[in-house]
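Student: missing the sequence, but the structure's below:
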């Protein structure tokens, strides 16, 4: 089922590997051209534009974009007890992990009388996007809200696409997750128009400082276009999993994990990297058996047969590590002998799952880690969502008179070297005035 890419016996550069490894093709530039009129319309007309665009694109006629409080209460009251318990446990575990990411102010004495303090200040207001579409993502509510709350963000708004079958409200499980977390500002707006609402503000909602959360290509295009006016987490593309495995791996486990990500989207990427032809064949056989049994078999098969998925054959784990580092997967599983040691050598991945009992599905829901992760190779330079995503480090400089006097010759020398003499003069004037007295 998975196409094969045989790299054995080849010595390839990182650039060559990046071109060769399977990857979903996403044309964000084309999507940006499509969303520009939407962004401009929301900026100009606010709520009226949001209601009109939602009717046109989502087939839902709204009278108000904000979800009423009673709908949140009803959603929580009607939540399946087993789902509520699972969400509460997911929240608890995420809070434990993210609490350890909290930052404390640090003051460094540079010279006697001269200090620099790094203060960590949360952004004032954030907008959190929870996707709709082919699946329901209450887990994304947890993953976005918890780090923002731990960071100390004072104002949190959530938006999710309206669903015709639920009277134009977001899915009730999403509303229930918001209620569990104490979020009462929720909007029934999706797509690029939701990002515009957050960025520009409307008569019904204040603008935000940061927008996080995954979405479709139009959400990604809107985030790219509005970046700078707002901070963003990353440009999310189709989900992806890479599994680095050797002949110690269980083929059924590997196949099930590849299927689990293919279930998200026909464009999802599922990549196996292995030195074992026997394992590759066994995984193909397991996929042929397991895919037809899956609820979303058609969607899964399209994803697995797509150019973004495949099996990469390598000489050994050493070459396999080079391949997965070049790929920089959103999710990377290590199912090899001595998996912890192999995982410790990985440099590029959104999240690393170690061994047979740490599947990606665990991270999606209840590991305590965050599942909002960089895709499309962005893990080479970007991190997943964390408390840090909602904090700004601000340096506070505090020098007394003598500490500045001692430093004046250095400032003057560097200012003169850069032909910026007024910089040095701004220091010297303080002491010239003192000496004249």
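Tutor: On my side now, so go ahead. Quick caveat: nothing in here was measured; it's all calculated off a predicted structure.

Student: For the rest of this, base every contact and every neighbour count on C-alpha atoms.
Tutor: Will do.

Student: got the contact list for stretch 152-160?
Tutor: 122-132, 145, 148, 170, 183-190, 194, 390 (C-alpha atoms under 8 Å, 6 or more residues apart in numbering).

Student: And here is the other one:
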């Protein structure tokens, strides 16, 4: 069995701040060769369109096609997948989709206006994006839940067309992914992946339409490509390894907490699992559960590497200090496994998603709770939010001055514009000032 040596920290130790910073450090710098490769692929797709996408798909996915149209999956094929997957899978997807849709309906923002006393109208017009691109990992990793989490908010926002790309190495298609696309209302699906798929969505080709925003997870090539095309199109985020932080009062079954930590550690070797508790003896019990349960896990080697390299069990004085440490970490997933989570919630400032109480496993949020599972990582919860309907809506300011308002505010604008030396600005405003009011 793989040896487990999880980092133990105490908020009382003199070097706690330094030790915590070292634990949280994650190098997201892009390998030079990856950068060069991605830039080459983007340039080729931008200039050669379909032909370049076909060449890279054959090279990287061993999937040959005479045309890019041949790599588009029809709506009928999506429905076929929905009809033929096992009934329990379909029911689970549909139930999850219903909950995700219901939650996100409540996020939808509407346009608004108000009128001032002199008749001036101000407001905001909220408009959905015209077209969104959804990247879905393929091959060994297949995530139908990601299809639901990314496509449903776009559709709730009113996006007219959602274009999904999913690699199918050697032509291997995941039926649940196609079924999820049918349930979520995805409009078009292309079996392409990697940086070439991101490029096709960002720039458009003869067959793949250009989108306004690209969302969805991918490998380092996909993440690097998204970073490169940002500005040409919008992107959701550049996600780092998955993270979970559990604050526990020492009263939850330690096996539950051990498995919650495993649930993130099994994603990959760089995933981070942290437990904070004021009870040192309880930390010992959780560690014992980890050692006992790890051999039962299918992805034991990945979990062990993750726990050894990036996990920690942290002792604090009390739950208030636990909240302060958590706020510094700003975790992607935060479980409040305590008797009164509502009281502790008031102390939490930075977290992607907050899971309340002993019964709320983070895994429920990944699939069927309703809130989005696309969350800020690597401390970015300090300034970022989960993916939502608002990511697929944009806002335009509405400004409509009455004659009285234009005359009055024209005086203010004139003074400020002349102060900045922008005389045309000043005179443009001054033309609207009523004669005799200067």
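Tutor: The structure has been received and is ready for your questions. Note that the coordinates shown come from a computational prediction; the quantities given were computed from them, not determined experimentally.

Student: Give me the buried entries from the contacts of stretch 152-160 of the first structure.
Tutor: 122-123, 125-132, 145, 148, 170, 183-190, 194, 390 (16 or more other C-alpha atoms under 10 Å).

Student: residue contacts, the aligned partner of residue 246 of the first structure in the second structure?
Tutor: Per TM-score structural alignment, the equivalent position to residue 246 of the first structure in the second structure is residue 249. Each residue near residue 249 of the second structure by C-alpha under 8 Å, 6+ apart is listed here: 277, 278, 279, 319, 337, 338, 339.

Student: counterpart of the second one in the first structure?
Tutor: Using TM-score structural alignment, the partner of residue 278 of the second structure in the first structure is residue 275.

Student: residues touching its match, list them.
Tutor: 245, 246, 313, 314, 315, 316, 317, 320.

Student: Can you flag the buried ones in these?
Tutor: Buried, going by 16+ other C-alpha under 10 Å: 245, 246, 313, 314, 317, 320, out of the contacts of residue 275 of the first structure.

Student: Pipe those residues into CSV and attach distance to residue 23 of the first structure and secondary structure per row.
Tutor: Putting these into CSV (distance: C-alpha to C-alpha, whole Å; DSSP: H, G, I helix; E, B strand; the rest coil) gives the following:
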residue, distance to residue 23 of the first structure, secondary structure
245, 19, strand
246, 22, coil
313, 16, strand
314, 18, coil
317, 21, helix
320, 17, helix
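
Student: Quick one: residues contacting residue 258 of the second structure.
Tutor: Going by C-alpha under 8 Å, 6+ apart, residue 258 of the second structure touches 286, 287, 289, 290, 293.

Student: returning to what we had before: cross the contacts of residue 249 of the second structure against helices and list the overlap.
Tutor: Among the contacts of residue 249 of the second structure, DSSP state H puts residue 319 in helices.

Student: ok, the contacts of residue 249 of the second structure in the first structure, which still hold?
Tutor: Compared against the first structure with both residues aligned by TM-score structural alignment, their matches' C-alpha atoms under 8 Å, the contacts of residue 249 of the second structure retain 277, 278, 279, 319, 337, 338, 339.

Student: My guess is the first one contacts residue 316. True?
Tutor: Yes - using C-alpha atoms under 8 Å, residue 277 of the second structure is in contact with residue 316, at 6.0 Å.
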